[in-house]
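Visitor: Provided below are the primary sequence and the corresponding predicted coordinates.
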Amino acid sequence: MTKTFFTYRDHIYVALLLLVLMSFMVSYALNSISTVLLGVFFFIDRAKNIRAKLRVFKESRIVVFYVLFFISQCIGLIYTENIAYGIQKASLFLPLIFLPAVLLSERLNLKYFGYALEILKYWTAIVFLYLLITHLYVDERPLSNFVNHTVNARLGISQFYLVYLILVPVLYCFFQIEKSHRVIVNGFFLVLFIFFIVLMANRFSFIMLIGVLLLKGKNIMSSMSSTMWKWSFLPLFVSLAILLVVYSPGLRKKVDVFVKTTDFDIETVITKNKVTYTKNTFEHRFLINYLSLSIIKDNLLFGVGTGDYQDMLEKSYDEIHFKSGMGLKLNNHNQYLTEFLKTGILGGLCFIYLLFLLAREASLSNKYFVYFVGFFIVGSLLESYLSRQHGIVVFSFFLPLFLKFEMEIKKTTSTV
């Protein structure tokens, strides 16, 4: 029995990784259980292997700073008043203690992981098509309402988290096309996933998509022998993305609101949001950042506490009568400011340095990691990613997993 387990240990590990990825958008409970199983799996190994993996804990500054970042959340509990909310938020960060350590120390079999990504490609397409068909023909709702009704309400997940999952098969399809492997099939799935991303009607997701198309399209062009294909492939996909945006009512509506109603004078923005419920989310972020910086300035050293940062923010909404902020109880929509607001210099600088350590490992030759870490770093300026479980999974699972994937590719290439 033990011999059989160790024979198939690589298979089991990849199966657990796939379970985390597949459960990401369909089940909170299963996703949580699968991450815990990874922690348990780490210790089901031979003693010498466990000792070798534990050395990674000490030697990897990335692992160390993930743990220190969690500790900063706990320190913020010491002086918080809303202790119940603080414990709730700090407990979200628990995966930071073990997930990055497990993912960066376990051996990742590239062959089996490739099979897992192929399965994930079909799984993501099937689930999204099922949701889309149900939305249009069972619920009989318009396409423009897909995000609010099906993604946000039914799945209970914000679209900017979901885009990270869709990005995995997008990059996988590009990788397969670069290798000239089943180009037509992978091209079809690539177009399908691009449509799904645009359907999320998220402006940053569209910018992210254009970035992927430009970078990956350049790689494919350079690998093609035909001059005609070289100069037609990239414009084809960029044109497709623009076309989808033009016919994406949700995203088009947001762009129209931004162009027609945006002001950059803070007093004007405060006045507008005092008298009515505005729909300009850019102005909302602008105003929230302004209020957050005012609170941080007065509490720079320690912050206001892990449990009090949202209360303080909502109090500032009340003071200026920010109607949308009060009604929707909006969070910071900026992860950097969130950390400085919660725990001051300790948590803020720890978060920034951890992202620096991750970014330092990225390279434009990466198949996946450079895109995930780059978009997370930029996206954290626009969203409070770590306010929900899905964001914690992106941060503590997606980033270390694909960093390990790139490390294994580099190791394999250097030994050839």
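Guide: That came through fine.
Visitor: CA atoms for contacts and neighbours, from now on please.
Guide: Noted.
Visitor: Name all residues that make contact with residue 344.
Guide: Contacts for residue 344 (CA atoms under 8 Å, 6 or more residues apart in numbering) come out as 296, 299-304.
Visitor: Could you rerun that using 6 Å?
Guide: Residue 344 makes contacts with 300-303, as judged by CA atoms under 6 Å, 6 or more residues apart in numbering.
Visitor: So which of these sit within strands?
Guide: Nothing among the contacts of residue 344 maps onto strands, per DSSP state E.
Visitor: Just the buried subset of those, written out for ChimeraX, thanks.
Guide: Here is the ChimeraX selection string for the buried members of the contacts of residue 344, based on 16 or more other CA atoms under 10 Å:
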select :300,302,303
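Visitor: Make JSON lines out of the contacts of residue 344 and add distance to residue 356.
Guide: Listed next are those as JSON lines, based on distance: CA to CA, whole Å:
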{"residue": "300", "distance to residue 356": "21"}
{"residue": "301", "distance to residue 356": "21"}
{"residue": "302", "distance to residue 356": "22"}
{"residue": "303", "distance to residue 356": "22"}
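Visitor: closest to residue 185 among the contacts of residue 344?
Guide: The closest of the contacts of residue 344 to residue 185 turns out to be residue 303 (CA to CA; 51.6 Å).
Visitor: In addition, the following structure is provided for comparison:
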Amino acid sequence: MLLRSRLVLLYALFFLTQLVGLVYTENLQAGTRKTMVLLPFLVLPAIIVGEAKNVFVTKLYSALKFAVPLVFVVMALLYFISKDFHGLGSFVQLWFVNRLGISQFYLVFLLLLPIFFCAKDIENKNALLNTILVSSSSFFILLMNNFTGLLFLVVALALFLRNLFRNASKGYFLVIMPTVIVILLMVVLANPTIEKKFDPLITTSMEINEIKVKNKYGYTRNTFEHRLYIHYLAISDFKNNFPIGVGTGDTQEYLNQLYRKNNFLVGIKRELNAHSQYLQEYLKTGLLGFLSLSLLFFYMLKHCQSRNSIFFFYILFFAVACAMESYLNRYHGVIICSGIIPLLMIYGANKEIK
């Protein structure tokens, strides 16, 4: 079964492209470290697919639905009684980002899970439980200073309410929908910084020359503009690393050189990565890395779409987010992609994964 599983083979192919990039990388130590971060791609999907009928896999799925909100609620209570308490608006930054080193970009995808689980389990008609799970997950996403997370939350809630309207009884619908809406409105009204999440829509310039000038003579704070400028610099230099990239371990040094050449002050100071997993893979191993990652996401989406699985949208969110963030540079993103997503594909499938 494992040898016939296209999913497992595509994960393995993506991992093997990292080894190809090690052959011609100059910084072998950095390349080896980056490759080891992706080692779960070779192991976790094979274990999950191979044990798809194991009761443990089903229990693991069920645990995720409840464990994610529970962990955040417990952490919030501990934060509330701790000496670090500086308002709920600082909770995620102080206790997850600063203490645990987990970026908000990864936390968003964990908190979206219960919303998708509840959208799929609406037919169970457990109104109170689903209300608590959806509301708590939405509450913590709204606390984050993350515009991308806010956009994904809006779409996820729309999908949840769509399923609610289609599948739930009238009484169930009238109980859960007003409750969720009221709770979210209370969070929005109680959070004085909510408007800051919409700053990227107002302050971001799409003119590359303007972004270039601003970042050449000052330390700017618009991270969306930083991403646009990094992508522009790397794409403009494609001819110098086509078609095999610069090597698995040399991507950061290559980007640092581009920053120095263009006097990108924030990039020089913070040594920013590519902020796009697709671009990151192209820089590592050229077309091979870019195509192997794209093919993996394409297969996942096609698989879920063919089975009308709501997790299609979760995977789509992750694939889209990878265009603006290098999610697989850290273990947190690797575990989501190689551990959680295969679980969702198995749970949402009516047929065996091929």
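Guide: Nice, I can see it. On a predicted model such as this, the values are computed, not experimentally measured, just so you know.
Visitor: What segments of the stretch 1-150 of structure 1 are helices?
Guide: Secondary structure of the stretch 1-150 of structure 1 (DSSP state H, counting those that start in this stretch): helices at 2-7, 9-23, 28-43, 47-59, 61-78, 83-92, 95-105, 110-133, 146.
Visitor: Give me the mean distance between the last one and structure 2.
Guide: It refers to helix 146 of structure 1. Compared with structure 2 after fitting, helix 146 of structure 1 has a mean deviation of 2.5 Å; criterion: mean CA distance after the TM-score superposition for structure 1.
Visitor: how about that helix, which residues of structure 2 does it hit?
Guide: Counting by TM-score structural alignment, helix 146 of structure 1 falls onto residues 91 of structure 2.
Visitor: Need the counterpart of residue 330 of structure 2 in structure 1.
Guide: Residue 330 of structure 2 maps onto residue 388 in structure 1, by TM-score structural alignment.
Visitor: out of everything not next to it in sequence, what's closest to that match?
Guide: Take residue 388 of structure 1 and drop its neighbours on the chain: the residue closest to it by CA to CA, 6 or more residues apart in numbering is residue 92, 7.3 Å away.
Visitor: And that neighbour, what's its match in structure 2?
Guide: Match for residue 92 of structure 1 (TM-score structural alignment): residue 37.
Visitor: Okay, its match and residue 305 of structure 2: tell me how far apart.
Guide: Remark: distance between residue 37 of structure 2 and residue 305 of structure 2 (CA to CA, to the nearest Å) = 29 Å.
Visitor: The match of residue 330 of structure 2: neighbour count?
Guide: 15 (other CA atoms under 10 Å).
Visitor: likewise residue 161 of structure 1?
Guide: Residue 161 of structure 1, neighbours per other CA under 10 Å, totals 20.
Visitor: which residue in structure 2 lines up with it?
Guide: Checking with TM-score structural alignment, residue 161 of structure 1 has residue 106 as its match.
Visitor: Its match sits in which helix or strand?
Guide: Residue 106 of structure 2 belongs to helix 104-120 when elements are defined using DSSP states H and E.
Visitor: Show me what counts as buried in the next helix or strand after that helix.
Guide: Next helix or strand after helix 104-120 of structure 2 toward the C-terminus (DSSP H and E): helix 127-143. Buried positions in helix 127-143 of structure 2, judged by neighbour count with 16+ other CA under 10 Å: 127, 130-143.
Visitor: Check what contacts helix 127-143 of structure 2 and list those residues.
Guide: Residues from elsewhere that reach helix 127-143 of structure 2, judged by CA under 6 Å, 6+ apart: 69, 89, 111, 115, 118, 176, 180.
Visitor: Over in structure 1, find the residue span whichever helix or strand comes after that helix aligns onto.
Guide: Downstream of helix 127-143 of structure 2, the next assigned helix or strand under DSSP H and E is helix 147-167. Using TM-score structural alignment, helix 147-167 of structure 2 lines up with residues 203-223 of structure 1.
Visitor: among the helices of the stretch 1-150 of structure 1, which is the most enclosed?
Guide: Burial of the helices of the stretch 1-150 of structure 1 is given as mean neighbour count (mean count of other CA atoms under 10 Å); helix 95-105 ranks first at a mean of 23.
Visitor: Next, the angle helix 61-78 makes with that one.
Guide: Helix 95-105 of structure 1 and helix 61-78 meet at an angle of 170 degrees, taking axes from the mean of the first three to the mean of the last three CA atoms, to 10 degrees as the criterion.
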